[in-house]
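> with the sequence up front, the predicted model follows.
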Amino acid sequence: MSDDSVGGDRPSPEEPSVSVRSLVSSAWSTLKTVYYANSPSWRVLKAGGLLFFGFFLWAGANVLYSYNPELTLLQYPMAYGFALIVYGPIHHLVVLPLAFRWRRSTGAKQDLGKRLPNGMLAAFLAFVIVLGTFPAGPMVVDFQSALGSNSPDVSPDLLCTKSTTQNGTSVHCHLSETDAVDRIEVRSGDSRLLVDDDPPYEFTVHDENIQTVAGEKRFTVRLQDEDGGMVRRYTRRLAIIDDG
């Protein structure tokens, strides 16, 4: 058998990379086809898909952030999902159809139609970065308060009022009932503000001691049983506490 016939049976070392490039090119072509599909059914399908994707991304990031508040990078997927809930449907139901219509025109409208989708996406991503860096209050939900309790029978209300004087703002809180509660711990950010072992667990905190978390001044109150286990957790935002 000649050397040429042996060498011809060997696979080319370039074939795997060519195959990968072909797959990537095919996937990118399919993605662009779906992105630019402009029939009413496709527009509704894409808008609905982005709405649900944004919601689940925002909710999932919120759950992780509730249990790991030190992972501030989670604020960016949270912001992306939060913004996508609103902008995703707008982009496919309004922006793209308008851009396609303007592209069939002439002059300035045609130029604007070519640039509108990319310009809106750039503005959207810039908004996500700003929102992730300086998160708005409605974007951050404390799921741990609802999911972290192991004792559903312990459900007192945490009643808080704030008052403002020339010395600053203070917040006074107490529990509506104290059954099965052995101690409370008040924290803000990484700091422990106070621990109270005596019913009725009334306490006062001052605004200078309340840290800014996720763009807002807030503190948490943890109710513990006699074994030290957490039975309930509350988060209060200074901005939405009623004046006393």
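Done, it's in. The model shown is predicted, which means the values in this text are computed figures rather than measured ones. Numbering: from 1, shown residues only.

> when you work out contacts or count neighbours from here on, use the C-alpha atoms and nothing else.
Noted.

> now the helices for the protein?
Taking DSSP state H to define them, one finds helices in the chain at 3-8, 15-36, 40-67, 75-90, 96-103, 108-133, 143-147.

> find the centremost residue of this structure, please.
Met78 (1.8 Å; C-alpha atoms, centre = their mean).

> can you give me the distance of the closest residue to that residue other than its chain neighbours to Phe143?
Distance criterion C-alpha to C-alpha, 6 or more residues apart in numbering; nearest residue to Met78, sequence neighbours excluded, is Trp58 at 4.5 Å. Distance of Trp58 to Phe143, given as C-alpha to C-alpha, to the nearest Å: 12 Å.

> then Leu223?
With distances taken as C-alpha to C-alpha, Leu223 is found 16 Å from Phe143.

> ditto for Ser39
From Ser39 over to Phe143 (counting by C-alpha to C-alpha), the distance is 39 Å.

> what's the answer for Val63, then?
Val63 is 6 Å from Phe143, by C-alpha to C-alpha.

> please apply the same query to Ser29.
In this view, Ser29 and Phe143 are 40 Å apart by C-alpha to C-alpha.

> what residues are up against the residue nearest to Met78?
Contacts of Trp58 were listed using C-alpha atoms under 8 Å, 6 or more residues apart in numbering, and they are 77-82.

> try it again at 6 Å.
Residues in contact with Trp58 (C-alpha atoms under 6 Å, 6 or more residues apart in numbering) are 78, 81-82.

> ok, His172 next?
160-161, 203-204.

> single out the most deeply packed of the helices of the chain.
Most buried of those, by mean neighbour count (mean count of other C-alpha atoms under 10 Å): helix 75-90, with a mean of 22.

> put this next to the first one:
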Amino acid sequence: MDNASESGAPSLAAGVASAVRGGWRSAKTVYYADSPSWRVLKSGALVFLGCFLWAGSNVLHSYVDWAVLDYTMAYGALVLVYGPIHHAVVIPLALRWRRSDGLRQRVGRRLPTAMLAVFLAAVLVVGTFAAGAMTVDFGTAIGGSEGATAAQPELACATEAGGETVACEVTNAERVDRVVVRTGGERLLEVTDPPYEFTVEASAVDTTMDREQFRVRLYDDRGTLVRQYTRRLSTVGMN
């Protein structure tokens, strides 16, 4: 019995290692596949993945305050743009240069890895300093029926005094106990009593990735995040 167990363990480990090596070889084969059909297939898959991650992260971000969503949103937005470029331009160029000699050959061997490193660094930067262009409020659009939409708190904002201030009001606020307004990681103000109306000075709004924006978080009486909105000064309507 013991001998059978001892002989079975190495064979299981060897089988797992063989499967991992086979999967890695298959992944590399697909990654470097350079036919037109493979380029289209890989680019299309990355566009789908990017849209899914970007939109899904935006939807979740309206309801939960998870920092990781900034990075999945950034990854989705960037892979949506860069993914097709990587497989339609970078990989074919790297393979062509690898068949030459000298400096081009050395660059061709390292180009895909270097570009992926740059891409991941960009994801970290954009995720840390989330760009306003990535943030879209899908919450209202997915409300479903009129009754479900009416039950959700909504935020309405408009600029006043020639754009020097932004006046906001939370409607359908039955579930709301506290409103917190933040910009650039700092708290601007907090409203704890209805009606949940507040005014934000445009000069107090920080600029993130060249966009002036602030974030409004709605909490219930248990301190749970109910909704979260991001408003950019450039898109807030005028009164």
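Arrived safely, thanks for sending. Just so it is clear, the model here is predicted, and its values are computed rather than measured.

> related to what we said a few turns ago, what's the counterpart of the residue nearest to Met78 of the first structure in the second structure?
Under the alignment (TM-score structural alignment), Trp58 of the first structure pairs with Trp54 in the second structure.

> over to Val141 of the first structure?
Val141 of the first structure maps onto Val136 in the second structure, by TM-score structural alignment.

> give me the distance between that match and Ala150 of the second structure.
Separation of Val136 of the second structure from Ala150 of the second structure (C-alpha to C-alpha) stands at 20 Å.

> okay, the two: which has more neighbours?
Per other C-alpha atoms under 10 Å, whichever of Val136 of the second structure and Ala150 has more neighbours is Val136, with 17 against 14.

> state the distance from that one to Ser26 of the second structure.
Applying C-alpha to C-alpha, the value for Val136 of the second structure to Ser26 of the second structure is 37 Å.

> swap in Ala19 of the second structure?
Taken as C-alpha to C-alpha, the span from Ala19 of the second structure to Ser26 of the second structure is 10 Å.

> again with Gly163 of the second structure
Using C-alpha to C-alpha, we find Gly163 of the second structure at a distance of 57 Å from Ser26 of the second structure.

> if you rank the contacts of His172 of the first structure by neighbours, which is first?
Cys160 (19 neighbours).

> to which residue of the second structure is that one aligned?
Checking TM-score structural alignment: Cys160 of the first structure goes with Ala158.

> quick one on the thing from earlier: redo the contacts of Trp58 of the first structure as TSV? Include distance to His172 of the first structure.
Shown next, in TSV, are the contacts of Trp58 of the first structure (distance: C-alpha to C-alpha, whole Å):
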residue	distance to His172 of the first structure
Met78	31
Gly81	35
Phe82	33
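
> nearest to Cys173 of the first structure, of those residues?
Minimum distance to Cys173 of the first structure across the contacts of Trp58 of the first structure is 30.3 Å, recorded for Met78 (C-alpha to C-alpha).

> show me what that closest one lines up with in the second structure.
Using TM-score structural alignment, Met78 of the first structure lines up with Met73 in the second structure.

> surely its match meets Val59?
No - contact criterion C-alpha atoms under 6 Å: Met73 of the second structure and Val59 do not qualify, at 10.1 Å.

> can you list contacts of stretch 32-46 of the first structure?
Contacts of stretch 32-46 of the first structure (C-alpha under 6 Å, 6+ apart): 92-93.

> now Arg211 of the second structure: how far from Ser35 of the second structure?
Distance from Arg211 of the second structure to Ser35 of the second structure, by C-alpha to C-alpha: 41 Å.

> cool, Pro84 of the second structure as well?
Pro84 of the second structure is 14 Å from Ser35 of the second structure, where distance means C-alpha to C-alpha.

> likewise for Leu233 of the second structure?
As judged by C-alpha to C-alpha, Leu233 of the second structure and Ser35 of the second structure stand 46 Å apart.

> between these two, who's got more neighbours?
Leu233 (21 against 11).

> not counting sequence-adjacent ones, nearest residue to Arg192 of the first structure?
Val186 (6.1 Å).

> hmm, the one you found is touching Asp196, no?
No - here Val186 of the first structure does not reach Asp196: they are 8.5 Å apart, not a contact under C-alpha under 6 Å.

> neighbour count winner among those two?
A direct count of neighbours by other C-alpha under 10 Å for Val186 of the first structure and Asp196 places Val186 higher, at 20 against 15.

> residues contacting that one?
Taking C-alpha under 6 Å, 6+ apart as the criterion, Val186 of the first structure is in contact with 193-194, 220-221.

> can you rerun that using 8 Å?
Per C-alpha under 8 Å, 6+ apart, neighbours of Val186 of the first structure: 192-195, 219-222.

> nearest to Phe124 of the first structure among those?
Checking the contacts of Val186 of the first structure one by one against Phe124 of the first structure (C-alpha to C-alpha), the nearest turns out to be Phe219, at 31.2 Å.
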